[in-house]
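Engineer: The following comprises the amino acid sequence and a computationally predicted model.
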Amino acid sequence: MSAPRPTGTHPVVAEVTARLTARSAPGRAAYLAKIREADHRGPARGRLACANLAHGFAAADEPVKAGLATSRKPNVAIVSAYNDMLSAHQPFETYPRTLKQAVVRAGGLAQFAGGVPAMCDGITQGRAGMELSLYSRDVIAMSTAIALSHDMFDAALMLGVCDKIVPGLLIGALSFGHLPTVFVPAGPMTSGLPNAEKAAVRQRYAEGRATREELLAAEAASYHGKGTCTFYGTANSNQLLMEVLGLHLPGSSFVNPGTPLREALTREAGRRVVEITRAGGEPTPIGEVVDEKAVVNACVALLATGGSTNHTVHLVAIARAAGITLTWDDLSDLSAVVPLLTRMYPNGTADVNHFHAAGGMAFLVHTLLKAGLLHDDVQTVVGRGLWRYTTEARLDGDAVVREEGPKASADTAVLRGADAPFAPDGGLRMLDGPLGRAVVKTSAVAPEHRVVSAPARVFDDQADFLAAFAAGELDGLDLVACLRYQGPAANGMPELHKLTPALGVLQDRGQRVALVTDGRMSGASGKVPAAIHLTPEAALGGPLARVRDGDLVTLDAERGELLLHVDPAELAAREPTGRAPQAEEWAGTGRELFAAFRATVGAADAGASVFPAPATAAHPVTTAPTREAAPAHA
């Protein structure tokens, strides 16, 4: 097998990579110096005092204890997001035992280092728990760091799938960037009720034309078994990005749980992580894998597939964890030249199983490499060269073998080559204007709905919008729903996917509708144009706090504009209206425990993180007012 023959790196990809590298030089140099200083030539535990080491292996079985007492074999940390409530993470129950056996057979040792929390945005949509969702990413990063903090480990295996879990695990792993690390997926559940049918029932329920029993039956038929939800939201975007970053084994992202190939790939991950330790002869620190070219590759893959809008936040935070300063301008410039190659729900009717069957990751990487849109010269956990990810995994007995991947899509309604895309540009666009900067997912929005100019209807809570919809107050009106005080500092930047059915009903009735919000709309956002992640946010004095009912707002996804047709002097003279949630409203559902996060979290375009940017790196992102300068009502 050999690399595809690209025509040369696309000039915009090359230019974005060059400026990203130059902008990041101080921060990246400081990061690499830090992780290289942490690296050393023998197993990490060899530097522990006897009492420390004895604590580290006290509970181990005798053969492992004997191995840990010496400094000859590498010891692998297993960090898992397992719980048995969430379908995506339930399969991880048996992974630690399987991985330990594989590591031992490969000549290493392994210990379960720690678990991290895993919450489901699907369960918490519209609930108070959703206001902890984004914060959970940084909690997971900190939990990962604690798991790895014992200086017992020479490599790591990360077990996670969904939304904030994988970005959190990766940010935490990058804080131990000297450790070779392999991410181990669990795979998607098998296909259930088609996504289009599920969405139709949701919309009928929003209109009062379906019962709760009918809605629950449809949802249960869609989310019906073990594995990741099958639509192309944040969870499956995570899996695609981990593979393109070179942190998964090739072809492992979308193999269903409980299959022989899934089991074999899990064993292979345990074997491979030993090989990429210093003792294994191929030292591959994760901090060296996630470099500037790898970050650009991740951006390109996200755009080419119309992936989750959440990653316009997560990728910025992940890059920062590796000392790299990614901006929304980088994403915007790439989006202008990266073609849209997939149609998966909510961008189409197919799911990730159909994508995998049509050629999946192997064909996607092949066609993007051939078009010069991905960097091939990157390090991965299976060696140098992204071309290695153009192969497909197969079983030969109990062993995984790799074959040359497809060079054409098996279903061009789901997956296409870069020479015949669904659209000439990517599925995400950045918007700019008097209201600030925002993100819009265009891949799921029909062209005729991508430009909306209509009077504002202003809401401070999604429940108020839904109440107005239920009361018929929005019937027959063109409107831009301006939902504010939903940003990171206000209430944790919750996903607002509960609004989608109601907005879809209004649009289907012929009304011109759009959404503008400093909150999120999830990886399932689509159909109705939505300017999301608006920054600066209303709670920190952003212009959205001064928008009034009736103001004319234009969301133009074609030109990348978010306009407020109000004289700038008049807007500046207005007093903010409405208010962010107050301290007393944060009681319950654990929300009161996150006051420190609300006080320190950064802006959406800086990754919405509570972690400070590297001190040596410049971050040309939107500067929101400080907490002290925010309006009193906020």
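Structural biologist: Nice, thanks for sending it over. Numbers count the residues shown, from 1 in each chain.
Engineer: make it CA atoms for all contacts and neighbour counts henceforth
Structural biologist: Will do.
Engineer: Sticking with residue 158, tell me its helix or strand.
Structural biologist: Assessed by DSSP states H and E, residue 158 sits inside strand 155-159.
Engineer: buried set for stretch 178-198?
Structural biologist: The neighbour-count check on stretch 178-198 (16 or more other CA atoms under 10 Å) flags 178-192, 194-195, 198 as buried.
Engineer: Second structure for comparison follows:
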Amino acid sequence: MSATRTDPEIHPTVAEVTARIVARSTHSRREYLERVRSAAAEGPARAGMACSNLAHGFAACEGSDRLAIRGLRKPGVAIVSAYNDLLSAHQPLKEFPDWIKDAAREAGGVAQFAGGVPAMCDGITQGRAGMELSLFSREVIAMATGVALSHEMFDGALLLGVCDKIVPGLLIGALAFGHLPAILVPAGPMSSGLPNKEKARIRQLFAEGKATREDLLDAESASYHSAGTCTFYGTANSNQLVVEVMGLHLPGASFVHPGTPMRKALTEEAARRIVELSRGERYTPIADVIDERAVVNGLVALLATGGSTNHTLHLVAIAAAAGIQLTWDDFSDLSAVIPLLANVYPNGSADINHFHAAGGVQFLVGTLLDAGMLHPDVRTVAGTGLHHYRTEPVLDGDKLTWREVETRTLDEDVLRPVDKPFAQDGGLRVVSGNLGRAVIKISAVAPENRVVRAPARVFTTQQQFTDAFRAGELDRDVVVVIRNQGPQANGMPELHGLTPALGVLMDRGHHVALLTDGRMSGASGKVPSAIQVTPEAALGGPLARVADGDLITLDAETGLLDIAVDAAELAGRPLVDGPPDEGEWTGTGRELFGALRRAVGPADQGASVFGGMTSAHFGARADLTEVRG
């Protein structure tokens, strides 16, 4: 690693956005850090326990681990895992605890499996009732992580998880124990299967009735074909890249395949490293890793790669858990200056394995650091300074080391330097107007499709839309409005299943857009989609009063979201539909999540239940209920 490298000045917009986040967060961040510092202790937390409490904590241990915990000298490491063998991304985690326990023991610590957290797959639940629990599962994972760590037996934590809500949930939970060091341990992507463009082509043919269910299943199973994370650049892989650039992975850990010697070596090294970070001069609590600069670094990396729109929720919620107030305006202002450097599906034809082979995170960090677009002077689990993440792991026999790599792409069709981008901006925009505020990702939307002005067609369920499409009712210029899909309505499900049919309409030459208070997922593609509209329809937002035929303008270039209806007329329209009542939101476990649905906050505040809703939100919902009688 070069000791003579001089970091350039930080880009003025990156510096300005960081400074205003710091100023906005002064009070909340100070309160958070005070709470964290008060929980820290010089020695193992378990040293202050009564004998009966401590005995329960090592009753199931044997041998040297039992003696280590009883002796109160060696660091205790919590393993919190999202393992299950239903989901390909998390199935490889099965072997990790045994590797971790052995490596922690060799490093002078003792690791215990502290708890499991649920992991649900949006790919399985897409378009089904279970998807309405997906976003809320993030809060459940955070709480489960809190339960695992609440035994206070531990001096550090290893968080094993990969996909959409799992990584944000693990982080939110760990940040409640911000005095503990924590490292995220990924499992890696599956090998490349059927090219994503071919998969998308078969999906559209099926939507048109030109491919059979068997054809579609063959294509899907050729794409999702083995253990490991799905290879398109959706939320799961966005998670990995973002948290690595935030300094929460070991350098180079994100996209190493499961079942390889390198994956095992990185997992074992994470165990050794967390022991080192747990006390003494190297003590690095997660509260010190996730600060305002790290949050901005993660956001810059997301924008530079055209990552998942779900992080307009997750990063906001993660930041809030650390006392940091992040807004959609921060996303939008950074996106305007951060160039798009990756061409990975759905933004391009490559997958995450091609991205990794072209230089991956190491190249990305290097070119962004050299351009002054990342904060270099941050604390990470690898040490002080983001320069650690310019290095790649290598195995010398069975010894793991890191070496610095050139800031050079190996495939300019997939990954480019700052001075030769695919686009001059990050492709994430905030649109606003008399219908509220929404997020739109345009990195995969052709320039000629970024402005749509067309009549609305309103639906309240995905099935209603599908029926209208199959009946030929949408074969024209149209802004498809699907409302009552927000967090308070039905848990804010992803609506990615709409993409094939909307793509068909676009391919027929129509001007088409989607407008919704739901989510569209990390796989948002070529269809211009203004998503996560806030205020949502369930709280009486303007979206609740849109009618078929209203002329709507979605202009991603100027940031306009407008309905050509007089304000007084729009406000005076009756509310003709609404979200399901409490007694109707049942089945597939939904009734168990009613409390979360009532407590969840708005999309632009992370759609989180932590911190709850303001009295204004409760009042809005009460007024809406009264109007609907």
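Structural biologist: Good, I have the coordinates. This structure is a prediction, so every number in the text was calculated from the model and none was measured.
Engineer: Give me the helices and strands touching the helix or strand just after the strand holding residue 158 of the first structure, please.
Structural biologist: Per DSSP H and E, the first helix or strand lying C-terminal to strand 155-159 of the first structure is helix 165-174. For helix 165-174 of the first structure, the elements it packs on are helix 133-147, helix 286-289, helix 311-321, judged by 3 or more CA pairs under 8 Å, 6 or more residues apart in numbering; DSSP states H and E.
Engineer: what's next to the last one, contact-wise?
Structural biologist: The contact list for helix 311-321 of the first structure (CA atoms under 8 Å, 6 or more residues apart in numbering) reads 167, 170-171, 174-175, 234, 290, 295, 299, 325-328, 331, 439, 604-609, 613-614.
Engineer: Counting only helices, which of the buried residues of stretch 178-198 of the first structure make the cut?
Structural biologist: Cross-referencing these against helices under DSSP state H gives 195, 198.
Engineer: Do a quick rundown of the helices in the stretch 351-500 of the second structure.
Structural biologist: 352-357, 360-370, 462-470, 487-490, 499-507 (DSSP state H, counting those that start in this stretch).
Engineer: now do the stretch 201-350 of the second structure
Structural biologist: 213-223, 235-245, 261-277, 286-289, 292-304, 311-321, 328-335.
Engineer: Distance to residue 253 of the second structure and mean neighbour count added to those, as TSV?
Structural biologist: Formatted as TSV, those follow (distance: least, CA to CA, whole Å; neighbours: other CA atoms under 10 Å):
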stretch	distance to residue 253 of the second structure	mean neighbour count
helix 213-223	23	16
helix 235-245	8	26
helix 261-277	7	22
helix 286-289	17	24
helix 292-304	16	26
helix 311-321	20	24
helix 328-335	26	21
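Engineer: Let me know whether residue 555 of the first structure touches residue 563 as I believe.
Structural biologist: Yes: Residue 555 of the first structure lies in contact with residue 563 (CA atoms under 8 Å); the separation is 6.6 Å.
Engineer: Look at those two and report which has more neighbours.
Structural biologist: residue 555 (29 against 18; other CA atoms under 10 Å).
Engineer: Do me a favour and get the end-to-end distance for stretch 192-199 of the second structure?
Structural biologist: For stretch 192-199 of the second structure, the first-to-last residue distance is 12 Å (CA to CA, to the nearest Å).
Engineer: Same check on stretch 465-474 of the second structure?
Structural biologist: Chord length of stretch 465-474 of the second structure, first to last residue, is 9 Å (CA to CA).
Engineer: now stretch 443-455 of the first structure
Structural biologist: Per CA to CA, stretch 443-455 of the first structure runs 25 Å from first to last residue.
Engineer: Can you mark which positions in stretch 50-59 of the second structure are buried?
Structural biologist: Those would be 54, 57, 58, for stretch 50-59 of the second structure by 16+ other CA under 10 Å.
Engineer: I'd like the distance from that stretch to the chain centre, please.
Structural biologist: With CA atoms, centre = their mean, to the nearest Å as the basis, stretch 50-59 of the second structure stands 37 Å off its chain's centre.
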